[in-house]
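[1] Structure of the sequence below:
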Amino acid sequence: MNFTSKQRVRILYKTILKLHRGLPKELQVLGTNYAKDEFKRHKTCSTEEAEVFVNEWTNYAISLAEQLGLRGPHTGTKRLGSQLAKDDIDQLRDEQVHQLYELMEEATKTSWNESPKR
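    Have a look, this model is predicted:
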């Protein structure tokens, strides 16, 4: 079966949204909103940017699938989330650093960071 690039992007997008269903509710909302925004913003990007975009989101989907496992986070082979290497951060454009900072702010203000009270 031969897919067009638009079909591949659509499949990747739907796969990411399905994977997000396995995240804790707050992360699911945050991740889904972020993914939707990023895919919309890159609809008209250049071919070179599209290639990088698809590769990075594919790696994200693979990583998330490994973390979530078949039946949710408790069956995954890895912890949810990962640290960014300093070299990776140094390669980001100013706009990307700003986005990353906003994402960090949003993620750290959600209740999922708080441990349950007993």
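[2] For the rest of this, base every contact and every neighbour count on C-alpha atoms.
    Noted.
[3] Now do the SS call for Leu92.
    When classified by DSSP: H, G, I helix; E, B strand; the rest coil, Leu92 comes out as coil.
[4] Proceed likewise with the subsequent sequence, for comparison:
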Amino acid sequence: MASYTNVQKVRILYKLILRLHRSLPDELQVIGTNYARDEFKRHKSCAPNEAAIFMNEWTDYAISLAKQLGIKNNKTIGSELSQDIINNFKDEQVVQLYELMQAAKAPREDDLGKQSSQ
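    As a prediction, this is how the structure comes out:
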């Protein structure tokens, strides 16, 4: 069995997530890819204990997304966050979550074009 360095493991996980995002609807793909790219850049030089948590969380995300995308009749992507999880977020994580929600709810460019032509 091959033994990978930490950098290789991070790169493999990052590329896997980007490949999974290609199966998302266009608007979710853009949001998800930009968010993942930003988070991976932010954690490039984090402490080893933070890196372990980071890798576990993103691995869980990749597994969850792969399962959701693998179910052909599943129209829902994502899952609800429990109140306990939200209560344990740091302030900056709450801000990130809010910004992600705003981006997800923003009108798409093609929707704006349809509205103006009506």
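[5] what ranges do the helices span in the second structure?
    Along the second structure, counting by DSSP state H, helices occupy 6-21, 26-42, 48-70, 83-87, 91-105, 109-117.
[6] Give me the angle between the last one and helix 26-42.
    In this case it means helix 109-117 of the second structure. Angular relation of helix 109-117 of the second structure and helix 26-42 on a 0 to 180 degree scale: 140 degrees, by axes from the mean of the first three to the mean of the last three Cα atoms, to 10 degrees.
[7] circling back to that earlier point, how about TSV for the helices of the second structure, with distance to Thr76 of the second structure added?
    Compiled in TSV, these are given as follows (distance: least, Cα to Cα, whole Å):
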stretch	distance to Thr76 of the second structure
helix 6-21	14
helix 26-42	12
helix 48-70	8
helix 83-87	20
helix 91-105	14
helix 109-117	21
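[8] So for Ile77 of the second structure, which of the ones you listed sits nearest?
    Among the helices of the second structure, helix 48-70 comes nearest to Ile77 of the second structure, with 6.3 Å by Cα to Cα.
[9] Give me the buried positions along that closest one.
    51, 54-55, 58-59, 62, 65-66, 68-69 (16 or more other Cα atoms under 10 Å).
[10] Looking at those, which is nearest Gln93 of the second structure?
    Nearest to Gln93 of the second structure among the buried residues of helix 48-70 of the second structure, with distances taken as Cα to Cα, is Phe54, at 13.0 Å.
[11] ok now do the closest one, which residues does it touch?
    Neighbouring residues of Phe54 of the second structure by Cα atoms under 8 Å, 6 or more residues apart in numbering: His43.
[12] Show me what it lines up with in the first structure.
    Residue correspondence to the first structure (TM-score structural alignment): Phe54 of the second structure is matched to Phe53.
[13] now the residue positioned nearest the centre of the second structure, nearest residue through space, not along the chain?
    When Cα atoms, centre = their mean is applied to the second structure, the residue found nearest the centroid is Gly32 (4.6 Å). Of all residues not flanking Gly32 of the second structure in the chain, His21 sits nearest, at 6.8 Å (Cα to Cα, 6 or more residues apart in numbering).
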